[in-house]
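Participant: for reference, the sequence and a predicted model appear below.
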Amino acid sequence: MTRLLIIEDNPELVANLYGFFEPLGYVLDDARDGATGLRMATQNGYDAIVLDLMLPRLDGMGLCRRLREEFQNPVPVLMLTARDPVEDRVQGLALGADDYLVKPFSLRELHARIQALVRRAQGRQVQGLLAWEDLQVDTRTPRAWRQGRAIGLTPTTHKLALCLVRAAPAVARKQELEYLLWGDEPPESGALRTHIHDLRQQVDKNFTQPLIETVHGVGWRLRRPGEAAPE
């Protein structure tokens, strides 16, 4: 049984989502404004959240930021937007959204994306930890473990590690990571690479199989130990 929270102020769309998901066995709750949605998201346990970008009282961006940074809640978030500029998508993903759909969308596609997010989260989230393969990262404090060995993280590398684990095995794009660390005013171009280097020193240096892979011209991702490096 999958429990889904819908944070959306369009009553017709909410009704359509209930009509589609309830016959599939989903348990649904809904909120019509961001403030109520944030309260419900932090007080109840959900398997995934469908979050509209444009909401009264607290918009989707602000809600997602508070959910991740203030409450350290790792529940998968799929963001809905009526717009399709790259900046909106990058900002939403950088703030902690796991996926997005542009309205109008197919309910079947929404269902498939939610299923994928829930499967991914079930394999990574255990008692306040996010995990990928043999790496575990505490969602609340800058601590991590690999193969059971403690890894010291700085606040900055902790943010990067959480973003990479949430995205894995997909790529965390350079623009997303820069926005995560510095908002709309990133420093000179080499700063992010310096922090990624520091994270590699902490996560990969003392282990046989590296996890962090550079995807040239795009960003970075976590790969599986033993996976062949790209040519």
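Facilitator: Looks like it arrived, so ask away.

Participant: hey, let's count contacts and neighbours off CA atoms from now on
Facilitator: Fine.

Participant: check which element follows the helix or strand where residue 51 lies along the chain.
Facilitator: Per DSSP states H and E, residue 51 falls inside strand 48-52. Counting by DSSP H and E, the next helix or strand C-terminal to strand 48-52 is helix 60-65.

Participant: got another one to weigh against that:
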Amino acid sequence: MVKQLVLVVEDDEMIRELLATYLEKQGYEVLTAEDGEEAIEKFQLNSPCLVILDLMLPKVSGEEVCRWIREQERNEVSIIMLTAKVSSEEKINGLKIGADDYVIKPFSPDELMARVEAVLRRGGQFCQKISHEGLTIKPRKGEVLLNGEKLSLTKYEFNLLYFFMENPDVVLTREQLIQQIHPHADASIMDRTIDAHIKKLREKIEEVPSKPKRIQTVRGMGYRFVK
């Protein structure tokens, strides 16, 4: 099962590491950022399902990061604001600009984990994805993004990429790939078709298709998606 990815944005190192530890124990994959600029960069590259966002950040404020996420039409991403700002007005403003929940410091890690589970239960089913180095596939939505930009893939290209990304660093034979996209096809014909699909897929996801870094040929065996 693919883990849900959480981005923790917090300039206090102790709090940042505490949250990462708790989230990993709960089975989430975790990325961290210590300022708003780093948060936007990691968000673009990794497309997390949830952002735990401190508001008082260096370089770019948490409010600005939240607005930026929502301006990207990323409404499937859950945002929990984490802040020492305690007034009702500030809380209302945080919810208005796009937060799903608002947690006041100091906080109980157990309570925060319960809130994480709650917001992902409400919206996380739309956020099933696999991401690596700027390449993200969303199987439920049928979308593939490269550095935040949507790619146009055929059904066969999409299914191949999904199979590769579900099995990173595993050598997949042509026979396995054929079974994935054409289970009843003639294998002798489909060998060439698989190669053609992979050539087209490389043209869409590789920086230099002739020297692929993501989908590599393993001579005499098949192909491997390198994570």
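Facilitator: In hand now; what should we look at? Only a predicted model underlies this, so the values are computations on that prediction, with no experimental measurement involved.

Participant: got a TM-score for the pair?
Facilitator: Remark: TM-score between the superposed chains equals 0.53 [TM-score structural alignment, normalised by the length of structure 2]; 128 aligned residues with a Cα RMSD of 1.9 Å.

Participant: picking up where we left off before, so the strand holding residue 51 of structure 1 corresponds to what in structure 2?
Facilitator: Mapped onto structure 2 using TM-score structural alignment, strand 48-52 of structure 1 spans residues 50-54.

Participant: state the helix or strand in which the residue lying farthest from the centre of structure 2 lies.
Facilitator: Here the centre of structure 2 is the reference, and by Cα atoms, centre = their mean the most remote residue is residue 188, at 36.5 Å. With secondary structure defined by DSSP H and E, residue 188 of structure 2 is part of helix 187-205.

Participant: so which bits of that helix are buried?
Facilitator: Within helix 187-205 of structure 2, the residues scored as buried using 16 or more other Cα atoms under 10 Å are 187, 190, 194, 197, 198, 199, 201, 202, 204, 205.

Participant: show me what that helix is packed against.
Facilitator: helix 155-166, helix 174-181 (3 or more Cα pairs under 8 Å, 6 or more residues apart in numbering; DSSP states H and E).

Participant: hmm, try it at 10 Å
Facilitator: In terms of contacts (3 or more Cα pairs under 10 Å, 6 or more residues apart in numbering; DSSP states H and E), helix 187-205 of structure 2 is packed against strand 143-146, helix 155-166, helix 174-181, strand 215-218, strand 222-225.

Participant: got these as a markdown table, with mean neighbour count and distance to residue 6 of structure 2 columns?
Facilitator: Below are those laid out as a markdown table (neighbours: other Cα atoms under 10 Å; distance: least, Cα to Cα, whole Å):
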| stretch | mean neighbour count | distance to residue 6 of structure 2 |
| --- | --- | --- |
| strand 143-146 | 20 | 18 |
| helix 155-166 | 18 | 19 |
| helix 174-181 | 17 | 30 |
| strand 215-218 | 17 | 26 |
| strand 222-225 | 20 | 23 |
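
Participant: and those as TSV, adding distance to residue 105 of structure 2?
Facilitator: Listed next are those as TSV, based on distance: least, Cα to Cα, whole Å:
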stretch	distance to residue 105 of structure 2
strand 143-146	35
helix 155-166	38
helix 174-181	49
strand 215-218	45
strand 222-225	42
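
Participant: between the ones you listed, which one is nearest to residue 25 of structure 2?
Facilitator: Distance to residue 25 of structure 2, taken as Cα to Cα, is lowest for helix 155-166 among those, at 22.0 Å.

Participant: gap between the spatially most central residue of structure 2 and residue 20 of structure 2?
Facilitator: Nearest to the geometric centre of structure 2 sits residue 47, at 3.6 Å (Cα atoms, centre = their mean). Counting by Cα to Cα, to the nearest Å, the gap from residue 47 of structure 2 to residue 20 of structure 2 is 17 Å.

Participant: residue 136 of structure 2 too?
Facilitator: The gap separating residue 136 of structure 2 from residue 20 of structure 2 is 22 Å, by Cα to Cα.

Participant: so between the two, which is more surrounded?
Facilitator: A direct count of neighbours by other Cα atoms under 10 Å for residue 136 of structure 2 and residue 20 places residue 136 higher, at 25 against 20.

Participant: now that one: which helix or strand?
Facilitator: Residue 136 of structure 2 belongs to strand 135-138 when assigned by DSSP H and E.

Participant: mind listing what's buried along that strand?
Facilitator: Of all the residues in strand 135-138 of structure 2, those buried under the rule 16+ other Cα under 10 Å are 135, 136, 137, 138.

Participant: next, give me the two most distant ones among those residues.
Facilitator: 135 and 138, at 10.3 Å, using Cα to Cα across those.

Participant: quick one: neighbours of the closest residue to residue 56 of structure 2 other than its chain neighbours, just the number.
Facilitator: Nearest residue to residue 56 of structure 2 in three dimensions, chain neighbours excluded: residue 62, at 6.2 Å (Cα to Cα, 6 or more residues apart in numbering). Applying other Cα under 10 Å, we find 25 residues neighbouring residue 62 of structure 2.

Participant: correct me, but residue 62 of structure 2 touches residue 39?
Facilitator: Yes. If you go by Cα atoms under 10 Å, residue 62 of structure 2 and residue 39 touch, sitting 9.2 Å apart.

Participant: any common contacting residues for those two?
Facilitator: Counting by Cα atoms under 10 Å, 6 or more residues apart in numbering, the common neighbours of residue 62 of structure 2 and residue 39 are 9, 10, 53.
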